[in-house]
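S.K.: here you go, sequence then predicted model.
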Amino acid sequence: MTPQIGILANTRPTLGESPVWDAVTERLFWVDSLGRRIFRCSQRGDTLRAWDLEASVGSMALCEDGRAILAMRNGVHLFDFATGKAELIADPEPDFPGHTLNDGKVDRRGRFVFGSMNVEGSTPDAALYRMDRGRVETLRTGFTLSNGPCFSPDGASLYFADTTRPEILRFDYGEDDGALPAPHVLARLGAGQLDGATVDAEGCIWWVLTGIGQILRLSPEGEELLRLDMPVRHITSLTFGGPEMDILYVTSMGRPLSPDQPRDAVEGGAVFTITGLGITGLVEPRYRF
């Protein structure tokens, strides 16, 4: 079966990110990180809705009560879609004004795992965090640009990348609280920069390579199983969704973040769909209070 690439919607975001499929309402959410907005549309790309935010947003996940949890420039917030208000619930890095919170996902136990990034330099002083019922703990430090946390189907492995380094890391991820053990290097890459990631129902890891417009599918052992070329270079993240969980949704940048990067065509910023993969994903867990 040959994969087919289409466009779900194009809201012309500065930096499209963090697609999340709501299996209850069969709608897709995503954010414009720098444009400070949340978007939502149906599986057909219509009934588009947008909400404005007061700060940049790195990622979002849905909560059990229908709200969203947001990793933002100024801390972790709960967002109420009914009122359009975001409530600060934690700021894990109050002493790092040059940092912002970035990619995040909910683990299999309903805890929000997210990373930070140093937006003003290359010092590896960012970290990976976990929020459990309002309490934040530091899982590991020593990163510069946290990206792509995602979890194996059984929750025993956490996959992660520091975009400044060409390698995908796997952490043993247990039930206990506290810092993570030293990671294993799952795969080392050549061209492109690692951005968002997700895991399918077979336990394989899908990773975006931004800058070269490619998507990788890796086995749990790190073997490359599939490489897809996208119509734009600056893709950012991805998730499975659709009524059968067999559509891959891919977000992208509206324009490159650096002036020396080539600009994409008119499709830059679109949310793309990939169908015909013959592979299904997993419904993402919701954050538990």
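M.R.: Perfect, thanks for sending it.
S.K.: okay, CA-based contacts and neighbour counts for the rest of this
M.R.: Noted.
S.K.: nearest residue to L15 other than its sequence neighbours?
M.R.: Distances taken as Cα to Cα, 6 or more residues apart in numbering place M253 nearest to L15, at 4.3 Å, with adjacent residues excluded.
S.K.: here's the one I want to compare it with:
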Amino acid sequence: MFRNMFFIFAALALLLGVAMSYKVEPLPDSFAGLGEGPHWDEARQSLYYVDIEAGGLLRYDYQENKVYKAKIEGEPLAGFVLPIEGRPQEFAVGCGRRVEIVQWDGVSPTAKVVRQLFQVQPLLEKNRLNDAKTDPRGRFFGGTMRYIGDEFEFRHGELYRWEAGGQTSVIKGDVGISNGLAWDEKAKKFYYIDTTDYEVKSYDYDFETGVASNPKVVFNLRKSSPKDHLLPDGLTIDTEGNLYVATFNGATIYKVNPNTGKVLLEIKFPTKQITSAAFGGPNLDILYVTTAAKFDQPAPAGTTFKVTGLNATGYPGVNLKI
């Protein structure tokens, strides 16, 4: 009897160990000096992301296990990349404070701006668009940050909503660095990060109107003194409603239960500047993670990684409806 119980407990321990283990691996030739904005395109089984300060677009092809890179002609910045619904070679890209429609076949080394979708803060030349995503209905959500000067001192950024046939709306002002975004349809929530607040906020979200209300702090990364504060950056969510919070300078992604604020898992990386994450792969169970190589960080800084063995699944990216 005791012998059988031993084997049962051993088997359970082994199963739990497998469930809680994860593996971090680099994608081949995936370097981006300031990698950001990972977006999993389910139809093309590809991960799109940007190299912000190089004006670069990147596409990781899952089937080929290969990364394709392109420079946007005439544009020094690319804050995000969002595929356009029904137009397989067109993408919305944040170029400075403009959202441009960019044409790219996903293979060529150059991409071309074909028209402007909209512009924000035209007079604030020291600002630029940063992270952006589409909500589950295909609306644009994204914001700005101080690009020249101290973004922690000059909170001149804003968070915006835009949808086809409408005007740009300001969702939130007094933003330092507009960053991570995620939605949970089951809980009717929208999650948002302003890096300079050192926290993740939840909002009640009306998916029919796109209106966010009632902000509440659900995860706080402040430490004992400002120099120890962790910097929350990009954000994604799994199908159980748990958040994955990237930490710039923290070498970690925190898996967090937003209902309790409890950290469920710390995913560690061999580089410090973790910028964002998105679930992808054929089963949506691979966490793709972008990083940066700012301020002379050594290799493998700037590498894009895949994390497997998390025993979690997420959602594919949503195309922007224009």
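M.R.: Arrived safely. Predicted model only: the values in this text are computed from it and were never measured.
S.K.: what's the TM-score for these two chains?
M.R.: The TM-score (TM-score structural alignment, normalised by the length of structure 1) is 0.91; 283 aligned residues with a Cα RMSD of 1.9 Å.
S.K.: still on that earlier bit, I figured the residue nearest to L15 of structure 1 hits N10, correct?
M.R.: No. M253 of structure 1 is not in contact with N10 according to Cα atoms under 8 Å; the separation is 10.4 Å.
S.K.: residue in structure 1 paired with N179 of structure 2?
M.R.: Correspondence of N179 of structure 2 to structure 1, assessed by TM-score structural alignment: N147.
S.K.: and its match, what helix or strand is that in?
M.R.: Using DSSP states H and E, N147 of structure 1 sits in strand 146-151.
S.K.: F279 of structure 2 too?
M.R.: Going by DSSP H and E, F279 of structure 2 is part of strand 274-280.
S.K.: just want the angle from that strand to strand 178-184.
M.R.: 30 degrees (axes from the mean of the first three to the mean of the last three Cα atoms, to 10 degrees).
S.K.: mean deviation, strand 274-280 of structure 2 versus structure 1?
M.R.: Compared with structure 1 after fitting, strand 274-280 of structure 2 deviates on average by 0.6 Å (mean Cα distance after the TM-score superposition for structure 1).
S.K.: structure 1: matching residues for the helix or strand immediately after that strand in the chain?
M.R.: Toward the C-terminus, strand 274-280 of structure 2 is succeeded by strand 286-291 as the next helix or strand (DSSP H and E). Alignment of strand 286-291 of structure 2 against structure 1: residues 247-252, by TM-score structural alignment.
S.K.: now that stretch on structure 2. Mean distance?
M.R.: Mean deviation of stretch 247-252 of structure 1 from its aligned counterpart in structure 2 after superposition (mean Cα distance after the TM-score superposition for structure 1): 0.5 Å.
S.K.: so how far is G56 of structure 2 from E75 of structure 2?
M.R.: Distance, E75 of structure 2 to G56 of structure 2, using Cα to Cα, to the nearest Å: 9 Å.
S.K.: tell me which of these two has more neighbours.
M.R.: The neighbour count for E75 of structure 2 versus G56, taken as other Cα atoms under 10 Å, is higher for G56 (28 against 17).
S.K.: contacts for stretch 132-144 of structure 1 next, please.
M.R.: 89-90, 92, 110-112, 116-118, 122-131, 162-164, 178-180, 288-289 (Cα atoms under 8 Å, 6 or more residues apart in numbering).
S.K.: show me where structure 2 has helices.
M.R.: Along structure 2, the segments classed as helices by DSSP state H run 2-20.
S.K.: what does L57 of structure 2 align to in structure 1?
M.R.: Using TM-score structural alignment as the criterion, L57 of structure 2 maps onto I38 of structure 1.
S.K.: its match and F29 touch, don't they?
M.R.: Yes. With contact defined as Cα under 8 Å, I38 of structure 1 reaches F29; the gap is 7.1 Å.
S.K.: which residues are in contact with each of the two?
M.R.: With contacts defined as Cα under 8 Å, 6+ apart, no residue is adjacent to both I38 of structure 1 and F29.
S.K.: rewinding a little: mind giving me the ChimeraX command for buried ones among the contacts of stretch 132-144 of structure 1?
M.R.: Only the buried entries of the contacts of stretch 132-144 of structure 1 go into this ChimeraX selection, using 16 or more other Cα atoms under 10 Å:
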select :90,92,110,111,112,116,117,118,125,126,127,128,129,130,131,162,163,180,288
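S.K.: now for D206 of structure 2: what does it line up with in structure 1?
M.R.: Aligning on TM-score structural alignment places D206 of structure 2 opposite G174 in structure 1.
S.K.: ok, and the closest non-adjacent residue to that match?
M.R.: A156 (5.9 Å).
S.K.: how about that neighbour, what does it touch?
M.R.: Shown in contact with A156 of structure 1 (Cα under 8 Å, 6+ apart): 172-174.
S.K.: what about it, distance to A126 of structure 1?
M.R.: In terms of Cα to Cα, A156 of structure 1 sits 24 Å off from A126 of structure 1.
S.K.: the residue nearest to G174 of structure 1 maps to what in structure 2?
M.R.: In structure 2, the residue matched to A156 of structure 1 (TM-score structural alignment) is K188.
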